[in-house]
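> Whatever this is, show me its structure:
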Amino acid sequence: MSTTAFTTAITQARDLLRWRSPLRTELWAARLTATLRPEEVQPLIRRLTEDGSQEARLTLAALATVETAALEAVETAALDDVEPVPLNDEAERAAGQAIAREPGGDKTLRETLREAGTEAARGLPEWVGRMGQVVCEQAWYGKADRYGEQTLAALRFRYPDDKEPHILIVGIDQVNGGLAVDATVEEPKFLDDLDLRPADPAVVAGRVLDAFEMTDLVMGAPIAESLPAVRPLALARAQAVPDPVRQAPDDTLSRFLDLPDLPGAQEAFGKLVEFVGDRPLWWSPARVSRFLTSWLPREAILTDAAVSAMPEVVRAWSRFHGAEPEVLRQIEADAPHLPALMADESLAGLRKRMAQNDR
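Below is the predicted model:
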């Protein structure tokens, strides 16, 4: 780390000692980690330890609180001797693997940072010890936009002294496979403007961890510029929730109770469930059109009754999603063509043809 950057960190830490805010300090530490290249972390820890001032020790304690969670993916790749999948910066990932263990030692960088942070916190003001010591009180999950192309996972936390309650909100992309694309930490009142459903904190925390894991597996993932500065704290908060449930199924399908009373409706709905998969909140005009005009003719084998019932099933599903006018208009435009498309054998995909031949 450059001398200028080190001096800036110490100056900012001096201000934070006056603010006496665990949350402000954790957010600052998360932003600081976003400015560090992986090969700079070890020299920074060493320099802060050698400096020994209150400001240096606060920096170590804060980094240990938020950065150890962010280092886990790097260490796992290095310890398993697995070639990591490149992230947004391939060179940074390679450097991260190289520093996952201390040179000449058996300690991981995370262990080194945790030990340095624990030692540094001794003798600092009492409020420093509250950093990272949070309780998750509530959680919410739901659409970020009208069509559910992104969802929001929200977790509410408080410190042991009940001060600085805050909400972690993570935006999860649905169109591109469930990536974490943005995150923010806000005051609880921020939720007043969001239409989210209460949810199990363990499930929501698991979704946050799953989403960040997906982002880490995609080279050049389309994320917000602000995400790297929040990512370490977001991971630390999600991991602070007891027993997060990974790969939890979405309960949206189980809440849909308005299936039309028509012959073939259950069969038709089964194909809709197959199509929406693990992203049932994503229901846009484009997705409706793809289902009716492309996916069903290519993939689905349906009885005549199910084909006839499908438009009403899709309308009911769309009403359940808020009856967006554009979605309903798309159904009216595409549904009349469904019988002819289903009867056109040239549109069938390989799996459908093989299944038809086996019958």
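> make it CA atoms for all contacts and neighbour counts henceforth
OK.
> did I read that right, Leu152 in a strand?
Yes. Per DSSP: H, G, I helix; E, B strand; the rest coil, Leu152 lies within a strand segment.
> which residues does it contact?
The contact partners of Leu152, taken as CA atoms under 8 Å, 6 or more residues apart in numbering, are Trp140, Tyr141, Gly142, Lys143, Ala144, Ile169, Val170, Gly171, Ile172, Leu196.
> how close does the closest residue to it other than its chain neighbours get to Thr59?
Once flanking residues are discounted, Leu152 sits nearest to Gly171: 4.8 Å by CA to CA, 6 or more residues apart in numbering. From Gly171 across to Thr59, the span is 28 Å (CA to CA, to the nearest Å).
> now the other sequence, so there's something to compare against:
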Amino acid sequence: MASLLVTGGAGFIGSNFVAHWTATHPEDRVTVLDLLTYAGNRANLDGMRAELVVGDIRDEALVAELVDSRDVDTLVHFAAESHVDRSIVGPDAFIETNVLGTHALLKVARKKWAGTGRPHRFHHVSTDEVYGTLGPNDPAFSEETPYAPNSPYSASKAASDHLVRAYHHTYGLHTTTSNCSNNYGPFHFPEKLIPLFIINALHGRNLPIYGDGMQVRDWLHVEDHCRGIAAVLKHGRVGETYNIGGGAELPNIRVIDTLCAAVDSAFAANPALAQRFPDAPAAKGLPTSTLKTFVADRPGHDRRYAIDCRKAMTELGYSPKHSFESGFAQTLGWYLDHESWWRGILDGSYLEWVETNYGNRQTAA
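Model (predicted):
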């Protein structure tokens, strides 16, 4: 039986991982450490067999107490500031959480585990954005691609990746790192492209698209990401990095067009949606695509990301199960079925914040 400490486990990817792990490893103990900042949500863990401790990953005394009292042998580190637009406006929080927070966790892990002979694992969840941007004909990012972060967010994640690597090579800490592509799926906080645009479409709000909308991303369903992380924990070699991708390299405009068409189809198939969301164009017989609005591009916007995950496939047996089409259909269905979840987040103050900061912008990959 393992005992896991999952940082950021009340957030989007973290809570999906907790759901996956507790379902597949019912004998294991899972403790979630989450500060419950704007993107963390207690409701994400409802019904799960996991203990939630509200606290800061930079609180070394708290982390040490949890490792001791819960006999933790596996730390899965999701906690991070992750929104590029926010990092451009206010980079300090990204340095404090992503760099200093990761370092605080590493210091505790080193003290408790390194050199003790006790089996342990510190798994660090990172992003493909640390690799920078690709040209249209460049090969996809591999684990050997040099780092070239272009935003304060990606720079902070690159720094944390390097710290994890250093603690393995210098102190012998048993670490692994995974770099993922763009996630989507249930519990995705509605500041990112897919959930925000779904909710905007339901309310008849603009769908603001950066530049020409031809920025390319590899889309990874969160369930596939969680399966990939579990595979790293089970089979990954200590000290190694594994890229986890979805095999769905698409320009943003195609994702948005898919979303618009899917919303139109959902309203056509279920007339009750027009009563629930009367401001949606689809409720009035109009195409959702009428909401598309092109706006000025984001500063330093990376043009293309693509993931080469052959290493994870070969060594770990990983492969994505969701195509983008099936994964997106499931995601849209989840948001339509869980209106109370996202309405609980989008209270008046947050809606005002969205309108002020993102009313004419795309908050996307």
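> what's the TM between chain one and chain two?
Once superposed, the chains reach a TM-score of 0.29 (TM-score structural alignment, normalised by the length of the first structure), with 166 aligned residues with a CA RMSD of 6.4 Å.
> one step back: didn't the residue nearest to Leu152 of the first structure look like it was pressed against Val181?
Yes. Gly171 of the first structure lies in contact with Val181 (CA atoms under 8 Å); the separation is 5.6 Å.
> Give me the more crowded residue out of those two.
Gly171 (24 against 21; other CA atoms under 10 Å).
> Contact partners for that one?
Ala144, Gln150, Thr151, Leu152, Ala153, Ala180, Val181, Asp182, Ala183.
> ok, 6 Å please
Contacts for Gly171 of the first structure (CA atoms under 6 Å, 6 or more residues apart in numbering) come out as Thr151, Leu152, Ala180, Val181, Asp182, Ala183.
> Specify which member of those residues is nearest to Pro201 of the first structure.
Leu152 (13.2 Å; CA to CA).
> and that closest one, how far is that from Val181 of the first structure?
Distance from Leu152 of the first structure to Val181 of the first structure, by CA to CA: 10 Å.
> Quick check: the residue nearest to Leu152 of the first structure is in a strand.
Yes. According to three-state DSSP, Gly171 of the first structure belongs to a strand.
> Distance-wise, check it relative to Pro43 of the first structure.
33 Å.
> So which residues make contact with stretch 50-67 of the first structure?
10, 13-14, 26, 29, 48, 113-114, 117, 120-121, 132, 232-233, 236.
> just those residues now: which is nearest Arg93 of the first structure?
Using CA to CA, these come closest to Arg93 of the first structure at Pro232, 15.5 Å.
> next SSE after the host helix or strand of the closest one?
Counting by DSSP states H and E, the element that carries Pro232 of the first structure is helix 227-240. Next helix or strand after helix 227-240 of the first structure toward the C-terminus (DSSP H and E): helix 252-255.
> Skip ahead from that following helix and say which helix or strand is next.
Assignment by DSSP H and E places the next element after helix 252-255 of the first structure at helix 265-276.
> From the contact counts, what lies against that next one?
Where contact means 3 or more CA pairs under 6 Å, 6 or more residues apart in numbering; DSSP states H and E, helix 265-276 of the first structure is packed against helix 304-320.
> And the helix it packs on, what does it pack against?
Partner elements for helix 304-320 of the first structure (3+ CA pairs under 6 Å, 6+ apart): helix 265-276.
> need the strands for the stretch 51-200 of the second structure, in chain order.
Along the stretch 51-200 of the second structure, counting by DSSP state E, counting those that start in this stretch, strands occupy 51-54, 74-77, 121-127, 175-180, 182-184.
> in the longest helix anywhere in the first structure, what counts as buried?
Using DSSP state H, we find that the single longest helix of the first structure is helix 54-79. Across helix 54-79 of the first structure, burial judged by 16 or more other CA atoms under 10 Å covers 54-75, 77-78.
> now the following helix or strand past that helix against helix 54-79, angle please.
Using DSSP H and E, the helix or strand that follows helix 54-79 of the first structure in sequence is helix 90-98. Relative orientation of helix 90-98 of the first structure and helix 54-79, computed by axes from the mean of the first three to the mean of the last three CA atoms, to 10 degrees: 90 degrees.
> Next, the buried residues of helix 90-98 of the first structure.
Buried positions in helix 90-98 of the first structure, judged by neighbour count with 16+ other CA under 10 Å: Arg93, Ala94, Gly96, Gln97, Ala98.
> got the angle for the helix or strand just after that helix vs helix 54-79?
Using DSSP H and E, the helix or strand that follows helix 90-98 of the first structure in sequence is helix 109-121. Per the same axes, to 10 degrees, the angle that helix 109-121 of the first structure makes with helix 54-79 is 160 degrees.
> now that we have the contacts of stretch 50-67 of the first structure, which one has the most neighbours?
Leu233 (30 neighbours).
> Not counting sequence-adjacent ones, nearest residue to that residue?
Val66 (5.2 Å).
> distance of that neighbour from Phe320 of the first structure?
For Val66 of the first structure relative to Phe320 of the first structure (CA to CA), the value is 40 Å.
> repeat for Ala91 of the first structure
Distance from Ala91 of the first structure to Phe320 of the first structure, by CA to CA: 46 Å.
> And for Ala5 of the first structure?
Distance of Ala5 of the first structure to Phe320 of the first structure, given as CA to CA: 53 Å.
> so how far is Ala73 of the first structure from Ile172 of the first structure?
Counting by CA to CA - Ile172 of the first structure and Ala73 of the first structure are separated by 19 Å.
> again, but for Lys352 of the first structure
Counting by CA to CA, the gap from Lys352 of the first structure to Ala73 of the first structure is 40 Å.
> One more: Glu137 of the first structure?
Taking CA to CA as the measure, Glu137 of the first structure and Ala73 of the first structure are separated by 27 Å.
> Also Ala5 of the first structure?
26 Å.
> Please apply the same query to Val288 of the first structure.
37 Å.
> Ok, Thr8 of the first structure next?
28 Å.
> number of nearby residues for the closest residue to Tyr184 of the second structure other than its chain neighbours?
Closest residue to Tyr184 of the second structure apart from its sequence neighbours, by CA to CA, 6+ apart: His221 at 5.2 Å. For His221 of the second structure, the neighbour count with other CA under 10 Å is 27.
> what do you get for the one 5 residues further on?
Other residues near Cys226 of the second structure number 21, with proximity taken as other CA under 10 Å.
> give me the element it is part of.
Going by DSSP H and E, Cys226 of the second structure is part of helix 222-235.
> try Arg156 of the first structure
Going by DSSP H and E, Arg156 of the first structure is part of strand 150-158.
> Would you indicate which residues of that strand are buried?
Gln150, Thr151, Leu152, Ala153, Ala154, Leu155, Arg156, Phe157, Arg158.
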